[in-house]
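Colleague: sequence unavailable; structure follows:
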């Protein structure tokens, strides 16, 4: 028998290593905008010359249950996703695995300094909440004429 397998279960060692790596990096996001693994809703953040664009992927959420607010440079998105009704209405159904998130949620995103909280629009289409935040005039790129 090889020394590699002597006295250890290889899969247990991989599991232990994965837990150690997750705990090592889980508490220290790589950037301000990084979220924890499995956070709901997942988000994309981008920028144009005119605005900061945030897309939150929230399928199955009633748009009326969403609350979007900005306070002290933080964008907060909160709401609730209810459980989908199962096809079977019998009382004999038992759930063995559930991968879809159900319940209340809240995501808070730190906005860049050039975001203008007075210029915000939000729309929900096809399970995606898009929040557009205009940039302050002083921070927009402008062409300078050389004389």
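Modeller: Yep, it's here. Small disclaimer: the values here were computed from a predicted structure and weren't measured.

Colleague: C-alpha only now, for contacts and for neighbours.
Modeller: Noted.

Colleague: what sits against the residue most central in space within the chain?
Modeller: Closest residue to the average C-alpha location of the chain: residue 42 at 2.9 Å, with Cα atoms, centre = their mean. By Cα atoms under 8 Å, 6 or more residues apart in numbering, the contact list for residue 42 reads 56-58.

Colleague: look up how far residue 137 lies from it.
Modeller: Distance check for residue 42 against residue 137: by Cα to Cα, to the nearest Å, it reads 30 Å.

Colleague: pasting the second one now:
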């Protein structure tokens, strides 16, 4: 006789386990360098041989109201988006509002090759572009064979 319990519906048990695991990890990002779906501002992250490039899409923000900082390998983008005044009549009631407003904070884990002393940020056309230089030791180099 076996000590294992096998339910009648094994696939149903797998579905239940998958739902439990999904709910357990639903608030966490899918990777260390990304955030949950719908996080503001949405970002694109890439790299070149010399830099790590982060582009945050944040239209309608005042560049002076955006804070960018790096601490212990985490790049933080924070600020506040003010609500826009509606251009509709008073009797119009809103039933859907997709534009985010309010305070935000977005944290991105940088790779160990990032050099926190080599950071540049610029805001143009609704995009915040942050370039983080890489450490010299981590850059590719050619080795001469003798």
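Modeller: The structure has been received and is ready for your questions. In this text, all values refer to a predicted model and were calculated from it rather than measured experimentally.

Colleague: overlay them and tell me the TM-score.
Modeller: After superposition, the two chains reach a TM-score (TM-score structural alignment, normalised by the length of the second structure) of 0.80; 128 aligned residues with a Cα RMSD of 1.8 Å.

Colleague: coming back round to it: which of the contacts of residue 42 of the first structure fall within strands?
Modeller: Judged by DSSP state E, the subset of the contacts of residue 42 of the first structure located in strands is 56-57.

Colleague: could the contacts of residue 42 of the first structure be laid out in TSV, adding neighbour count and distance to residue 145 of the first structure?
Modeller: Listed next are the contacts of residue 42 of the first structure as TSV, based on neighbours: other Cα atoms under 10 Å; distance: Cα to Cα, whole Å:
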residue	neighbour count	distance to residue 145 of the first structure
56	19	39
57	19	42
58	22	45
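
Colleague: outside of stretch 22-34 of the first structure itself, list whatever touches it.
Modeller: Residues outside stretch 22-34 of the first structure that contact it (Cα under 8 Å, 6+ apart) are 35-37, 109-110.

Colleague: which members of these are classed as buried?
Modeller: With burial judged by 16 or more other Cα atoms under 10 Å, the buried subset of the contacts of stretch 22-34 of the first structure is 35, 109.

Colleague: pick the one among the contacts of residue 42 of the first structure closest to residue 143 of the first structure.
Modeller: residue 56 (33.0 Å; Cα to Cα).

Colleague: any idea how far residue 107 of the first structure is from that closest one?
Modeller: In terms of Cα to Cα, residue 56 of the first structure sits 9 Å off from residue 107 of the first structure.

Colleague: which neighbours do the two share?
Modeller: In contact with both residue 56 of the first structure and residue 107: residue 41, using Cα under 8 Å, 6+ apart.

Colleague: what about the strands in the first structure?
Modeller: According to DSSP E, the first structure carries its strands in the segments 42-47, 51-57, 67-71, 74-81, 103-110, 115-125, 128-135.

Colleague: pipe those into TSV and attach distance to residue 141 of the first structure per row.
Modeller: Below are those laid out as TSV (distance: least, Cα to Cα, whole Å):
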stretch	distance to residue 141 of the first structure
strand 42-47	12
strand 51-57	11
strand 67-71	24
strand 74-81	24
strand 103-110	22
strand 115-125	14
strand 128-135	10
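
Colleague: need the winner for burial among those.
Modeller: strand 128-135 (a mean of 21; mean count of other Cα atoms under 10 Å).

Colleague: quick one: that one to the second structure mean distance?
Modeller: Average distance, strand 128-135 of the first structure versus aligned residues of the second structure after superposition (mean Cα distance after the TM-score superposition for the first structure): 0.4 Å.

Colleague: can you pull the contacts of residue 67 of the first structure?
Modeller: 76-79.

Colleague: now check the second structure for the residue matching it.
Modeller: Taking TM-score structural alignment, residue 67 of the first structure has residue 67 as its aligned residue in the second structure.

Colleague: ok, its match to residue 15 of the second structure distance?
Modeller: From residue 67 of the second structure across to residue 15 of the second structure, the span is 43 Å (Cα to Cα).

Colleague: and for residue 52 of the second structure?
Modeller: Distance, residue 52 of the second structure to residue 15 of the second structure, by Cα to Cα: 40 Å.

Colleague: ok, residue 47 of the second structure - contacts?
Modeller: By Cα under 8 Å, 6+ apart, residue 47 of the second structure lies in contact with residue 53.
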